[in-house]
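Undergrad: The sequence and its predicted three-dimensional model are supplied below.
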Amino acid sequence: MSERIRNFLSSLADLDQAKKLVTPDVRFIAVREQSYDALSVYGTFEGYDGLVEFVSGLRAHFDTQQFHIDASLESEELGYASGRFEHRIRTTGRPFVSHWAVMCEFRDGKIALYRFYEDNAALEEAMGSRTECKEEI
């Protein structure tokens, strides 16, 4: 199991602890790089302030019912983990159930990039909102 990713996910209840596990210039990419007014959990969040904004958005929208890590793999520079979760959307009361994956890049033993993937169609359905993806590959 990827200790750095698991430790980070476990630390999200204590942002002071979470800050110790990321670089000062960390980038969080939540599903899509661009942000949307209707779905503020999408977007790119940078640095310690970005960590706080990212986690605050999760807390504002999701009442986590279950969160499981099923698999992970880590090297000195890269880490991957995947699993499944169930959240209840606070604004709609609807369930959001998805498999998820995260890819992390590490620098100096800390997370420098955190890129999270989930079933965005299921999220948009649960939140009652739609977006258009305009990202370039």
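TA: Structure received.
Undergrad: all contacts plus neighbour counts: C-alpha atoms, from now on.
TA: Noted.
Undergrad: just the strands in the protein please.
TA: 22-30, 43-46, 62-74, 78-89, 95-107, 110-118 (DSSP state E).
Undergrad: quick one: contacts of the fourth one?
TA: The contact list for strand 78-89 (C-alpha atoms under 8 Å, 6 or more residues apart in numbering) reads 2, 5, 61-74, 94-106, 126-127.
Undergrad: same question, the second one
TA: Applying C-alpha under 8 Å, 6+ apart, the external contacts of strand 43-46 come out as 25-36, 51, 53-54.
Undergrad: Mind putting the strands of the chain into TSV with mean neighbour count and distance to L15?
TA: Shown next, in TSV, are the strands of the chain (neighbours: other C-alpha atoms under 10 Å; distance: least, C-alpha to C-alpha, whole Å):
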stretch	mean neighbour count	distance to L15
strand 22-30	21	11
strand 43-46	19	15
strand 62-74	15	17
strand 78-89	18	20
strand 95-107	20	18
strand 110-118	20	14
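Undergrad: next, the one to line up against it:
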Amino acid sequence: MKKSNQNIQVVENYFNAFQQGKIDQVLDSFHDDCLIVSVKDENRPKKQLHGTYKTKSEAQQFIANIVDLFDTKKFEVERIVAQNNIVFANGSFVHEVKATGKMFVSDWVQLSVIADGKIKEYRFYEDSAAFVKASAV
């Protein structure tokens, strides 16, 4: 149980750093050899948010894409639970899409696999249809 609690702390630290705008700490949460899947597991153009990112250098692009796309109005973590090195979190958010000024409102679920005290695998799911709608000009 102690290891599960340590793994929950890794994810909590990630969320706290993001909410405090500490981007270097956010990036440091990721393992050097990480895999990030944002909504769909497929290749993506560099500036596209949804898709697959591999390695810590691409994790930096993932974070930049979020910061470039959204002005976060609300981000709530409802629960974080772990079993061994698997951590699930869920909540809700309200982002203003910078390009359109429209609100993107969604519930979300995140699965993280922790290795060496870092996020090795990160899968984030949100209402992608709401994102498309809020991004439409």
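TA: Cool, the structure landed. Just so it is clear, the model here is predicted, and its values are computed rather than measured.
Undergrad: just to revisit the earlier point, can you tell me which of the strands of the first structure comes nearest to L9 of the first structure?
TA: For L9 of the first structure, the closest of these is strand 62-74, at 9.7 Å, according to C-alpha to C-alpha.
Undergrad: average offset between that closest one and the second structure?
TA: By mean C-alpha distance after the TM-score superposition for the first structure, the fitted strand 62-74 of the first structure averages 0.5 Å away from its aligned residues in the second structure.
Undergrad: just checking, what's the longest helix in the first structure?
TA: Longest helix in the first structure, counting residues (DSSP state H): helix 47-61.
Undergrad: Give me the helices and strands touching that one, please.
TA: On a contact count with 3 or more C-alpha pairs under 8 Å, 6 or more residues apart in numbering; DSSP states H and E, helix 47-61 of the first structure meets helix 15-19, strand 22-30, strand 43-46.
Undergrad: I'd like to know how many residues surround the residue mapped onto Y48 of the first structure from the second structure.
TA: The pairwise alignment with the second structure assigns Y48 of the first structure to K56, based on TM-score structural alignment. When neighbours are defined as other C-alpha atoms under 10 Å, K56 of the second structure has 20 of them.
Undergrad: which residues does the most centrally placed residue in the second structure contact?
TA: The residue lying closest to the centre of the second structure (C-alpha atoms, centre = their mean) is F124, at 5.6 Å. Under the criterion of C-alpha under 8 Å, 6+ apart, the neighbours of F124 of the second structure are 37-39, 108-111.
Undergrad: What of Q60 of the second structure?
TA: L27.
Undergrad: distance of it from I86 of the second structure?
TA: Q60 of the second structure sits 22 Å away from I86 of the second structure, going by C-alpha to C-alpha, to the nearest Å.
Undergrad: ok, now V97 of the second structure?
TA: With C-alpha to C-alpha as the criterion, V97 of the second structure and I86 of the second structure are 31 Å apart.
Undergrad: got it, and T72 of the second structure?
TA: 27 Å.
Undergrad: and if you look at K2 of the second structure?
TA: Applying C-alpha to C-alpha to K2 of the second structure and I86 of the second structure gives a distance of 13 Å.
Undergrad: which one is the corresponding residue of the first structure for the residue nearest to the centre of the second structure nearest to, not counting chain neighbours?
TA: Alignment note: F124 of the second structure maps to F116 in the first structure; criterion TM-score structural alignment. Spatially, and ignoring its direct neighbours in sequence, F116 of the first structure is nearest to V102 (4.4 Å; C-alpha to C-alpha, 6 or more residues apart in numbering).
Undergrad: Pull the contacting residues for D70 of the first structure.
TA: Counted by C-alpha under 8 Å, 6+ apart, D70 of the first structure has contacts 81-84.
Undergrad: So which of those residues is the closest to I111 of the first structure?
TA: When the contacts of D70 of the first structure are compared against I111 of the first structure (criterion: C-alpha to C-alpha), the nearest one is A81, at 13.3 Å.
Undergrad: Appreciated, that's everything.
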